[in-house]
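quick one, structure for this:
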Amino acid sequence: MSAARDLAREPRAFGTARLVIGDDGRRWWSIEAAPSVMLRLRRLFQGSARSGKRIVVADTLEACRDIEWVCERWRLSIEPADYAAERAGRHREAEEAVERILAAGYLPRTFDLAIQPREYQRRAAELALRTRQLLLADDVGLGKTASAICALTDPTARPALVVTLTHLPKQWEAELARFAPGMRVHRIRDGAIYDIAAWGPRRRKRRAGQLEIAGTEPKLPDVIVTSYSKLAKWADVLAPIAKSVVFDEVQELRKHGSNKYEAATQIAQAVDLRVGLSATPIYNYGAEMFNVLEVLAPGALGSWPEFAATWCGSEGADREKAELKDPRAFGAWAREQGFMLRRTRADVGRELPAVTRAAQHVDCDAKPLEEIQGRAAELAKIILAQDQKGFDKMKAGGELDWQLRRATGIAKAPFVADFLRLLVESGERVLCFAWHHAVYDVIEERLKDLGVARYTGEESATQKDAARAAFVDGKARVLLMSLRSGAGLDGLQSVCRTVVFAELDWSPGVHEQCIGRVHRDGQTDPVVAYYLTTDQGSDPIVMDVLGVKRVQVEGLRNPDAEIAAAQQIDPDHIRKLAESFLAKRSDDDA
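Here you go, the predicted model:
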């Protein structure tokens, strides 16, 4: 009887959590437990790989903390226990640090800069230095660049690498010179790969007509600035020397699998501090956030199947187009973990007058739309046909999108130009966004007497700088800008308060970036954004889709925003475009 009582007192082990290291160095936890425990573990570790009585979970800090709790709850043994305890402790400390830094009343440290950043900018920098991996998604114009420069003053962050859009390296050079004039900055030039450490001193001596000094020790700059377009070429050189990386306009990394994405991943995994900057880190589908954060916080989100099962509802969800089930919940979780920080102007007490958004109807010339009727109908039928291959539908979808949106833009262009003339003649300088070069051509030709400058994908960086200068100096009264070419551009807010969308993008995030070129610090007037639309062509369906896509963006960035439960992002916008086109054509024929 006594032996039976002693046996009953012995703790009962329900299973084991064992660390496994693969041949490629990747780590995961293999958990085996009694069937009753496994049922509950599968609910906790959604998306984990399963094989019989075994669950496989990616080795993240959060997973180690969950495993620690699981093992305490069901008395699983952990192998190795010290490793799991150390990582669980790091997760606990990180959560506490994030909560402390973001708490009201917290006073962040100052940084050794010529211009002392604002309190909220210093707070973001301190969070980045503590977590070593941060997506800073503050509103457009709140000074994310200043926060990044604060972080780069830390000696452990240098040499630092800044990666930005093709037209912004010079702007970064100027901002670094303004805030941190003591930092040595090098902007990577075009052409063949060269020795960055030796380039600067030798180049300056040649310009000064001096002889090379024998024995001069080459020295790396404090900050290296380059563009995403050069990243793949330079990745093998930059990864071993950079200690930190700032990915400006990090929405460029929302699509995985490209050479640009692979190069960014290579560099990010080699450095100790990673910061991403973007007011719109996703353009279309919320799951693009996984791709962005996988670069900034490698492995921290677990595997894609785990992420998809937890946040998208299915471990088999498409990594490019998956929707988040609850964007608000994911946004809150990302902030709690210290992966993302998003503040609005109201949050930091720097509110500007609200943007007035006006949908303005304009007429259109039916001829460009009539010219594509036959081909567009063929493409629409391919998209909607049940017996067509997926590749054929995808190809037809891309062509229909291009054909119909281009024709719609051209059909509206003369009337857009008339609207722009009214604005300019009333004293406004106008920033006009479009997408197709044929649309720019029509507008520029009709307004050439007013002065028109272009800032699109066709111009070189030097030509873009000249266009910006012409607009700021008043030589051009209209600046034509590509919907996706002006992200991050600063300086227009001092001369312009009027934005016109001659064409529409499928993503609301793109429109927000566009408006942010003038709705930012330094703007003293209320900003008005006109969406010029017609009831023909692609405009009606694009406007409809824009309404649902905004749900995914706002839920991530602003978890307190009210979102109608019935609204969901529509991943099938091309099918809707095809259906709308054929329905309209049928009505016209009738």
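
from now on I want contacts and neighbour counts done on CA atoms only, so please keep to that.
Will do.

buried sites along the top helix by length along the chain?
If you go by DSSP state H, the chain has its longest helix at helix 390-425. Residues of helix 390-425 classed as buried by neighbour count (16 or more other Cα atoms under 10 Å): 393, 396-397, 399-401, 403-417, 419-421, 423-424.

which helices and strands sit right next to that helix?
helix 366-371, helix 373-384, strand 430-434, helix 437-446, helix 573-589 (3 or more Cα pairs under 8 Å, 6 or more residues apart in numbering; DSSP states H and E).

what's the most buried one of these?
Counting by mean count of other Cα atoms under 10 Å, strand 430-434 has the highest mean neighbour count of those, with a mean of 25.

now for that strand, which elements pack on it?
Against strand 430-434 (3+ Cα pairs under 8 Å, 6+ apart) you get helix 390-425, strand 478-482, strand 498-501.

go with 10 Å
For strand 430-434, the packing partners by 3 or more Cα pairs under 10 Å, 6 or more residues apart in numbering; DSSP states H and E come out as helix 390-425, helix 437-446, strand 452-455, strand 478-482, strand 498-501, helix 508-515, strand 528-533.

next, format the ones you listed as CSV and append distance to residue 40.
Shown next, in CSV, are those (distance: least, Cα to Cα, whole Å):
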stretch, distance to residue 40
helix 390-425, 39
helix 437-446, 57
strand 452-455, 56
strand 478-482, 52
strand 498-501, 52
helix 508-515, 39
strand 528-533, 51
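
quick one more, to check against the first:
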Amino acid sequence: MVSNSRRGQYGARRKRAATDNTGVIPQLAKAVREVEAAVMRGHVSATNRTKFQVVALLMREERARLKTDDTISDAERNDAMKRLDGLAAIMAKTAARDTSLIRLLQAETATTPQARAMRKQMLFAGGIDMVVDDAPDVPVTGAVVPEKLRERQVMPVGVKARVRSQPFLEPKLEKLTPPATHYSQLRDWEVIDPILKAFETGAGGGAASMELPDPPRFDRVAPAGRALMPHQAQLVEAVRYGHREFLLADEPGLGKTAQSILAASVADAYPLLCVVPNVVKTNWAQEVARWTPGRRATVISGDGENVDAFADVFIINYEILDRHVGWLQRLGLRGMVVDEAHFIKNPTSQRSRLVTQLANTLRGQIPGDRPLLMALTGTPLINSVEDFKSIWHFLGWIEEIPGQVGEYRPSQQLLDRLDATGLVPSDPGFMAAARREVIDLGIVRRRKVDVAKSLPSKRIVDMPIELDSDEGSSIRRAEAALVERLLARYARILQASDLPPHTIDLKRLQMVAHHEVQESKASSAGDSIFAMLHRIGVAKSELAAQYTAQLAHSVGKVVYFAKHVEALDRAEAAFAAEGIRTVSIRGEQSQLARDRAVKAFQTDPEVKVVVCSLLAAGVGINLQVASDVVLAELSWTAAEQTQAIDRVHRIGQETPVTAWRIIASQTIDAHVADLIDSKQGLAARALDGSDEDLVHSDDLQVDALVGLMLDALRGR
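Predicted coordinates for the structure are as follows:
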């Protein structure tokens, strides 16, 4: 709002007595009477609502000024305070007649440009010659940082400018509705436990998925060159029809990320906050660019030094949310997506409390507006139906009972739906009806097998990750040193050939790369291309294991492939820490041990992951009990990648297969992935009669090094 100090802010004040008919108070009295008359007539216009809010604002300012103004006597101060008290009584009675005005009395309610202009007019009419128009901070309901976190709060460069550039969030007055005051037959009943029991027992039967509209005939949402699958288009269409809260529990591989990004686009829910696991932050940024190329995404890391404060989409991981919750509450967010929402299942955990606090801020900051809130998870239930509670709380379907952490009651929205059924928990049909009402609030659950007709039988999905550890920094430095060494050799070749130093000659670059590959084969130096890929594979294995664990919780059994022994060891340690049972298939095993591992994975429901050596398990075994494969390390040949995926994608597999390639972005790993894909095209032409263009390449290692050098040369 505005400063309590009037003298410096408003400029010169006309000399007047506090009790005469000049000054601000008479202007406020006039405005109050006008609004009161409108309420009595039963017709309160938007202008009168704005006037009511401005009067409340100026009354608070006038009280603050009177308390500190040493130019008036105590008698004058007391008289002015009595006049303000009288106006406050009239406003309270007026708001009691039209309850939609109550919200406008609150100090934290956002003001509009019209309200700001009217405030200036009243002050000028009250004798204030000049009003300095300082842009106030965005007022936010519930914008409170817990005491123990206040010292940890950061303020990234540019955020303050972003907040001040949009100081007012305009209320949606046409959507404001008075609070419901009807009698609820359920007010004395405990309803949360029966609803959870209904989900536990499947009361009423049927899939736990709301009815969605048919997909539109023409896709006008996806960018050029991309298309939504029918099940994705259905959810986006529901957003177009006005639905704003979703528990999107589709199985992994069905495009939950794309659906939420396009939902935000259709709802115009920007700025959008995405709270995601650390391992998928980079992927989210790439998906935003892929599906909404006109929107800017920024990834928040550490203390947010590199945050683009004017971005449309803000992506943050759970672990650092406690440092940024303060400024995020002031950003004017219009939408929020929580990925892997089962991470907030514990209502007493800090991450759950902060996520819920942010959601409450969104719901309260723009009167009349419904923000987009989406909880994404393939595993809404980890241990029990109790895990639903925190997700429903985030979505606003239930609310926490004041002073009772983890204890909930239905929100007004849910209570209205339950009342409409005409049933109470003692009635036989209550559980089935209540389950249906909660589902219709926005639960969406599709499985691969449900939408198999619209999915290809085999898909490869790249999952980029950032190696932001010390180990990752060391790898990037080593890679930079390798490129500099190669470019120095290339520069000497150009100089010997009398060519300009910035010449890009593909044949000479290939000569340098070929020479490097031959030297690397004969050397174990730490900066060789083979050593580089080894280090990258080991460094990303733990992140790949974390992602595999998420899949295992969501879909059951997963096949994990890696190349190096160190990567396999790290992965198994990570799975053990997550409490996930595994078996392994490695090159040093006997055939008996190998057969036992395969059988355990196929038949033991407690074994969720088989950890496989890319070379030892790439052929000769059947693992089609799973439909998800994680490729933690890349092979040098497209054929090895295909062989690994085909351990799952084979005769007997009834579900579409998804292979997740974990790629270390901004490293040679990304070049290798691109080259593997291009080699797939070459194989298709040679073996399948495809008409894809041939890819000119001597070998993968040479092309990978050429790609690194080209990136460096073009970036200079």
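
kindly provide the TM-score of these chains.
Comparison of the two superposed chains (TM-score structural alignment, normalised by the length of structure 1) gives a TM-score of 0.36, and 234 aligned residues with a Cα RMSD of 3.3 Å.

report the angle between the longest helix of structure 1 and helix 437-446.
Counting by axes from the mean of the first three to the mean of the last three Cα atoms, to 10 degrees, helix 390-425 of structure 1 lies at 20 degrees to helix 437-446.

and helix 390-425 of structure 1 with helix 573-589, angle?
Using the same axes, to 10 degrees: helix 390-425 of structure 1 against helix 573-589 is 70 degrees.

what's the angle between helix 390-425 of structure 1 and strand 430-434?
160 degrees.

which residue ranges of the stretch 151-300 of structure 1 form helices?
169-179, 196-208, 228-238, 259-270, 288-296 (DSSP state H, counting those that start in this stretch).

residue 119 of structure 1 is nearest to which of those?
When the helices of the stretch 151-300 of structure 1 are compared by Cα to Cα, helix 169-179 sits nearest residue 119 of structure 1, at 15.2 Å.

how about the helices of the stretch 151-300 of structure 1 in CSV, adding mean neighbour count and distance to residue 376 of structure 1?
Output for the helices of the stretch 151-300 of structure 1, formatted as CSV (neighbours: other Cα atoms under 10 Å; distance: least, Cα to Cα, whole Å):
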stretch, mean neighbour count, distance to residue 376 of structure 1
helix 169-179, 17, 41
helix 196-208, 14, 51
helix 228-238, 17, 34
helix 259-270, 20, 33
helix 288-296, 24, 30
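
these into JSON lines, with extra columns for distance to residue 384 of structure 1?
Shown next, in JSON lines, are the helices of the stretch 151-300 of structure 1 (distance: least, Cα to Cα, whole Å):
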{"stretch": "helix 169-179", "distance to residue 384 of structure 1": "44"}
{"stretch": "helix 196-208", "distance to residue 384 of structure 1": "54"}
{"stretch": "helix 228-238", "distance to residue 384 of structure 1": "36"}
{"stretch": "helix 259-270", "distance to residue 384 of structure 1": "33"}
{"stretch": "helix 288-296", "distance to residue 384 of structure 1": "27"}
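
and residue 658 of structure 2, that one's in a strand?
Yes: per DSSP: H, G, I helix; E, B strand; the rest coil, residue 658 of structure 2 lies within a strand segment.

thinking again about what came up before, of the helices of the stretch 151-300 of structure 1, which is nearest residue 540 of structure 1?
Closest among those, using Cα to Cα: helix 288-296, at 25.9 Å.

name the helices or strands packed onto the closest one?
Using 3+ Cα pairs under 10 Å, 6+ apart, helix 288-296 of structure 1 sits against strand 133-136, strand 244-248, helix 259-270, strand 273-277, helix 304-307, helix 327-336.

for residue 480 of structure 1, which of the ones you listed is the nearest?
strand 244-248 (23.2 Å).

and the angle from that closest one to strand 273-277?
Counting by the same axes, to 10 degrees, strand 244-248 of structure 1 lies at 10 degrees to strand 273-277.

buried residues in strand 244-248 of structure 1?
244, 245, 246, 247, 248.

identify the residues contacting the third one.
Read it as residue 246 of structure 1. Residue 246 of structure 1 is in contact with 134-135, 145, 148-149, 151-152, 160-164, 225, 268, 273-277, 296, counting by Cα atoms under 10 Å, 6 or more residues apart in numbering.

for residue 341 of structure 1, see how far away it is.
Remark: distance between residue 246 of structure 1 and residue 341 of structure 1 (Cα to Cα, to the nearest Å) = 15 Å.

over to the fourth one?
With distances taken as Cα to Cα, residue 247 of structure 1 is found 15 Å from residue 341 of structure 1.

what comes up buried for the helix or strand encompassing residue 38 of structure 2?
Here residue 38 of structure 2 is covered by helix 24-41, with elements defined by DSSP states H and E. Burial within helix 24-41 of structure 2, assessed by neighbour count using 16+ other Cα under 10 Å, is assigned to 24-29, 31-32, 34-36, 38-39.

I'd like to know which elements it is packed against.
Applying 3+ Cα pairs under 10 Å, 6+ apart, one finds that helix 24-41 of structure 2 contacts helix 46-68, helix 74-97, helix 113-125.

in JSON lines: the ones you listed, plus mean neighbour count and distance to residue 475 of structure 2.
JSON lines is the format used below for those (neighbours: other Cα under 10 Å; distance: least, Cα to Cα, whole Å):
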{"stretch": "helix 46-68", "mean neighbour count": "19", "distance to residue 475 of structure 2": "57"}
{"stretch": "helix 74-97", "mean neighbour count": "16", "distance to residue 475 of structure 2": "65"}
{"stretch": "helix 113-125", "mean neighbour count": "17", "distance to residue 475 of structure 2": "52"}
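
helix, strand, or coil at residue 93 of structure 1?
helix.

tell me how many other residues surround it.
Neighbouring residues of residue 93 of structure 1 were enumerated by other Cα atoms under 10 Å; the total is 12.
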